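1. Sequence first, then the predicted structure:
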Amino acid sequence: MVLSKLKTVILSVSVTILAASLISFPRESFEASMRGLNMWWEIVFPSLLPFFIVSEMLIGFGVVKFIGVLLEPLMRPLFKVPGVGGFVWAMGMASGQPAGAKFTSRLRQEGQITQIEAERLVSFTNSSNPLFIFSAVAVGFFNNPKLGLLLAAAHYLGNICVGIFMRFYGKEAPNLSRENRKKFKFRNALSALHQTRLKDNRPIGKLLGDAVNSSIQTLLMIGGFIILFSVINKLLYQLHITAMLAKTIEFLLSSISFPDMLSIPFISGLFEITMGSQLISQVQDATLLQKVIITSFILAFSGFSIQAQVASILAQTDIRFKPFFIARILQGLFAALFALILWKPLYLRFNGHEQPSNAIPVFGDGSWANDLYHKMIEAGPLITIFSLIGYILILFTRLKKS
């Protein structure tokens, strides 16, 4: 009872401080809000929408169940999750965060995975997509395209290690374990595809409409979190709370011989990975290796902004958030370790020297990833606007019929 009252007081005071800060720093709040909005409608919305819609249709048509039966012999022994986890893993890696949580929750709602399996699966299927790592971080912030391979390798190897580690989490029902020992047959996969399609039994038009509605509703929620945490991150800096938190991080960094100047960018990265990565790239007192290690950690940790998005998605099911949060810390440590281990074989071996630590982070030319990133930014707003118009028309049509 006392803890419940204390929680109420803390939440109330925090929201009051946030409201007062918005009034005290209107200009800074507006700029941060616009930054979050631009990020959402230029990059996040157009990049995630196709994956969300296609995944919903694949689940409805039974293709995901078909893939699940095929991948069962791989995913079950390695990660102790059903074969459909392979679909979530691939789609989450291609589309970026928080797609893994969205797909995992959808499979849980369909009853294709258990609660424990869903908590294992969501822990290692949320990752930054390769385009963000190669173009935005490596090229955009560090002005060094060759860093992309190192950052991506550390990030995805950390994901795999988390997946293997989380296989020991929780216990499965004995009857489920016996069921999964059945001999694999391709005919079983085809049968599962057909039975899933018959069970869904929605016309193609309704299935497509439901996919668009569900996807855009999720993306609107994601956009709200991006804007909110962009503002919170800026207000924490204005209130000097970031500097206060950085004092604790300075002690930890000094214990591993890292410069204190990395503390504030690190705190910013804990809240929002894009801002954190950019600030880390601009620290001149740190070596490139030190900046890569810290960046690898915050990319894997995902930031409280993305974690809040995941928590909101998981709240629609019985999937608990705590295992996911612990997995983010583990992946951060794994990714930082892999960045250190792979520094020589993946970076110095092919470059022969370290880029100066005071290099000015600007967008470089001649990178395919950078070109693709800029094209997405140019076309992103149009895709977002037309998608929202389509969403409104679908809603209006359904409301008119009802």
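-> Sure, I can see it. Quantities reported herein were computed from a predicted structural model and do not represent experimental measurements.

2. from here on, contacts and neighbour counts on C-alpha atoms
-> Noted.

3. mind listing the strands for the chain?
-> Here the chain has no strands by DSSP state E.

4. centroid residue for it?
-> residue 97 (2.2 Å; C-alpha atoms, centre = their mean).

5. Double-check it against residue 127; I have them as touching.
-> Yes - between residue 97 and residue 127 there is a contact under C-alpha atoms under 8 Å: 5.5 Å.

6. Just give the number of residues close to residue 166.
-> Using other C-alpha atoms under 10 Å, residue 166 has 22 other residues around it.

7. how about the nearest residue to it, chain neighbours excluded?
-> Leaving aside its chain neighbours, residue 166 sits nearest to residue 120 (5.7 Å; criterion: C-alpha to C-alpha, 6 or more residues apart in numbering).

8. hmm, back to that, gap between the residue nearest to the centre of the chain and residue 315?
-> In this view, residue 97 and residue 315 are 17 Å apart by C-alpha to C-alpha, to the nearest Å.

9. how deep is residue 62 tucked in, by neighbour count?
-> For residue 62, the neighbour count with other C-alpha under 10 Å is 23.

10. residue contacts, the residue nearest to the centre of the chain?
-> Contacts for residue 97 (C-alpha atoms under 8 Å, 6 or more residues apart in numbering) come out as 126-129, 306.

11. Can you give me the distance of it to residue 355?
-> Counting by C-alpha to C-alpha, the gap from residue 97 to residue 355 is 30 Å.

12. Residue 292 too?
-> Noted for residue 292: a distance of 12 Å to residue 355, by C-alpha to C-alpha.

13. Residue 362 too?
-> Residue 362 sits at a distance of 14 Å from residue 355 (criterion: C-alpha to C-alpha).

14. of those two, who's got more company?
-> When residue 362 is set against residue 355 and neighbours are counted by other C-alpha under 10 Å, the residue ahead is residue 355, at 15 against 12.

15. just to revisit the earlier point, report the two of the contacts of residue 97 separated the most.
-> 129 and 306 (13.4 Å; C-alpha to C-alpha).

16. what do residue 292 and residue 355 both touch?
-> Contact criterion C-alpha under 8 Å, 6+ apart; residues shared by residue 292 and residue 355: none found.

17. Residue 399: neighbouring residues, count only.
-> With neighbours defined by other C-alpha under 10 Å, the count for residue 399 comes to 9.

18. Also residue 211?
-> Around residue 211 there are 20 residues (other C-alpha under 10 Å).

19. Likewise for residue 241?
-> Residues contacting residue 241 under the criterion other C-alpha under 10 Å number 12.

20. The one 5 residues further on too?
-> Applying other C-alpha under 10 Å, we find 21 other residues in the vicinity of residue 246.

21. I'd like the distance between the spatially closest residue to residue 242 that is not a sequence neighbour and residue 374.
-> Nearest in space to residue 242, with sequence neighbours left out and distances taken as C-alpha to C-alpha, 6+ apart, is residue 236 at 5.6 Å. From residue 236 across to residue 374, the span is 30 Å (C-alpha to C-alpha).

22. Next one for the comparison:
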Amino acid sequence: MKYKEHIVSLTFLIFFIFMLYYPDQTIDASLNGMKLFAEIIFPSLFPFFVLTAILPSISWVNQFAGFFGHLMRPVFNVSGQGALVFIAGSLSGFPIGAKMTADLLKNHKISIPDAQRLICYTNGASPMFLIGAVAGGLMNRPSLGIIMFLCHLCGNILIGIAAGRLIKGPSLKRNPAADQRVDYLSLFRESVTVSLKQLMSIGGLIVFFSVCIQLVKQLLTSIASDQYAEKIQLITSGILELSNGVDAAVRFSGAEAALIVLAMVSFSGLCIHMQVITFIHQLPISYKPYLLSRLFHMVLSPVIFLIYSLFIPLPESTLPAEDVMGQINSGINVYQFITVSVLLFCSMILLHLRYIQKSRY
């Protein structure tokens, strides 16, 4: 254990020394990370964080979960609440699956084995990221993004089936009471407060890893040749932070780029891993199964893509690749509009409920 602690502490010390040696690059990377968080991550995740905290308390949502329990138990060996996590995590992307799993476990709506199984396969890339930003923005091939997303999703489904058999433990048989009264106004305020705290932690991680990537790039350019520096930078960027690794991977051509991107997205980068850890570190959920599932998924989804391409050859594209952040930035106004609209809609509903409650008394 001490050997690992020495390695981690030495790594932090080295980064601290490089930060002192490259202060300008450190500040620029921090500003870029803060801009990424403020303009993209926060507007796109905040409404999902608030709503996913409220959804499990709605009675008809619990009835929906009870209905899907007949499918989730034989396939994934989890209760019906796992259907909400799987659907939301698959459509919303990182780290909604981990957040919902942690919230449901805290509220005693799933068992610990359920949570351990869910964390392995419900925290994946969203179709908006793979189809819109990566395939559409970077590769100029949105149709390829659909195939990549389906391969990514199929890999997670297979991992979920395997996790249901390998991770032992009982699943909750009961569903929350449908007639349980909920104070939605208090729940909404609590959801907003908790979501803000969680997003601040995620923002700090994004800024930190932005600095780490910049320092790694600076180190590589100073000690390695251009040929080897590009390859090492591709590997390190993919390991540390997803968007930078994907941006470097699409410089390859054809199916090779798709395979590398799928591997990176399936592993998801250490920045996403740290975000998942922030949700589960105070809960009886082990990080090791999640890490093993990501490593396995990193191999499985490219293999599924290869099998698909053997039966249905992919047409080559001659269009040039574009910058992923430029494509993502084009959707900032949409994210901001969604955020404001959802908050206004929720506020109007809660005020109406509050008015009805007061009129009864």
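-> Yes, it's here. Every value quoted in this text rests on a predicted model; they were computed, and no experiment measured them.

23. What would you report as the TM-score here?
-> Remark: TM-score between the superposed chains equals 0.85 [TM-score structural alignment, normalised by the length of the second structure]; 341 aligned residues with a C-alpha RMSD of 3.1 Å.

24. How about the contacts made by residue 256 of the second structure?
-> If you count contacts by C-alpha under 8 Å, 6+ apart, residue 256 of the second structure has none.

25. distance of it from residue 318 of the second structure?
-> To residue 318 of the second structure, residue 256 of the second structure is 14 Å away according to C-alpha to C-alpha.

26. What's the match for residue 10 of the first structure in the second structure?
-> Aligning on TM-score structural alignment places residue 10 of the first structure opposite residue 7 in the second structure.

27. I'd like to know how far its match sits from residue 14 of the second structure.
-> Using C-alpha to C-alpha, one gets 11 Å for the distance from residue 7 of the second structure to residue 14 of the second structure.

28. can you check residue 359 of the second structure too?
-> The value you get for residue 359 of the second structure to residue 14 of the second structure, if C-alpha to C-alpha is used, is 63 Å.

29. can you tell me which helix in the second structure is longest?
-> Longest helix of the second structure, by residue count under DSSP state H: helix 184-223.

30. how big is the offset of it relative to the first structure?
-> Its aligned residues in the first structure lie a mean 1.9 Å from helix 184-223 of the second structure after superposition (mean C-alpha distance after the TM-score superposition for the first structure).

31. since we're on the corresponding residue of the second structure for residue 210 of the first structure, how many residues are nearby?
-> Taking TM-score structural alignment, the alignment pairs residue 210 of the first structure with residue 190 from the second structure. Residues lying near residue 190 of the second structure (other C-alpha under 10 Å) number 15.

32. tally of neighbours for residue 226 of the second structure?
-> Neighbour tally, residue 226 of the second structure, other C-alpha under 10 Å: 12.

33. Correction: the previous question concerned residue 84 of the first structure.
-> Here the number of neighbours of residue 84 of the first structure (other C-alpha under 10 Å) works out to 26.

34. go on, residue 400 of the first structure?
-> Per other C-alpha under 10 Å, the neighbour tally for residue 400 of the first structure reads 8.

35. Might you report the residue contacts of residue 232 of the first structure?
-> Residues near residue 232 of the first structure by C-alpha under 8 Å, 6+ apart: residue 18.

36. any idea how far it is from residue 337 of the first structure?
-> For residue 232 of the first structure, the distance to residue 337 of the first structure equals 30 Å [C-alpha to C-alpha].

37. per the alignment, residue 245 of the second structure corresponds to what in the first structure?
-> Taking TM-score structural alignment, the alignment pairs residue 245 of the second structure with residue 276 from the first structure.

38. For the closest residue to that match other than its chain neighbours, give me its contacts.
-> Nearest residue to residue 276 of the first structure, sequence neighbours excluded (C-alpha to C-alpha, 6+ apart): residue 269, at 3.6 Å. Listed by C-alpha under 8 Å, 6+ apart, the contact set of residue 269 of the first structure reads 275-277, 298, 303.

39. same deal with residue 97 of the second structure?
-> Counted by C-alpha under 8 Å, 6+ apart, residue 97 of the second structure has contacts 85-86, 88-90, 118-119, 122-124.

40. will you turn those into CSV that also has neighbour count and distance to residue 198 of the second structure?
-> Below are these laid out as CSV (neighbours: other C-alpha atoms under 10 Å; distance: C-alpha to C-alpha, whole Å):
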residue, neighbour count, distance to residue 198 of the second structure
85, 25, 18
86, 25, 20
88, 19, 18
89, 24, 17
90, 23, 20
118, 28, 20
119, 28, 17
122, 31, 18
123, 31, 16
124, 28, 18
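
41. now, which of these sits nearest residue 36 of the second structure?
-> Out of those, the member with the shortest distance to residue 36 of the second structure (by C-alpha to C-alpha) is residue 124, at 19.8 Å.

42. mind checking how far the counterpart of the closest one in the first structure is from residue 312 of the first structure?
-> With TM-score structural alignment as the criterion, residue 124 of the second structure lines up with residue 127 in the first structure. In this view, residue 127 of the first structure and residue 312 of the first structure are 17 Å apart by C-alpha to C-alpha.

43. Next: residue 99 of the first structure.
-> Applying C-alpha to C-alpha, the value for residue 99 of the first structure to residue 312 of the first structure is 13 Å.

44. Then residue 354 of the first structure?
-> In terms of C-alpha to C-alpha, residue 354 of the first structure sits 42 Å off from residue 312 of the first structure.

45. of the two, who's got more company?
-> Neighbour count, other C-alpha under 10 Å: between residue 354 of the first structure and residue 312, residue 312 has more, with 18 against 11.

46. ok, now which ones touch the more buried one?
-> Per C-alpha under 8 Å, 6+ apart, neighbours of residue 312 of the first structure: none.

47. Map it onto the second structure.
-> Aligned by TM-score structural alignment, residue 312 of the first structure pairs with residue 278 of the second structure.

48. Do I have it right that residue 249 of the first structure meets residue 263?
-> Yes - applying C-alpha under 8 Å, one finds residue 249 of the first structure in contact with residue 263, separated by 5.6 Å.

49. more crowded one of those two?
-> The neighbour count for residue 249 of the first structure versus residue 263, taken as other C-alpha under 10 Å, is higher for residue 263 (25 against 18).

50. OK, contacts around that one?
-> Taking C-alpha under 8 Å, 6+ apart, we find residue 263 of the first structure in contact with 246-247, 249-250, 253.

51. Redo those as TSV? Include distance to residue 321 of the first structure.
-> Shown next, in TSV, are the contacts of residue 263 of the first structure (distance: C-alpha to C-alpha, whole Å):
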residue	distance to residue 321 of the first structure
246	26
247	28
249	25
250	29
253	28
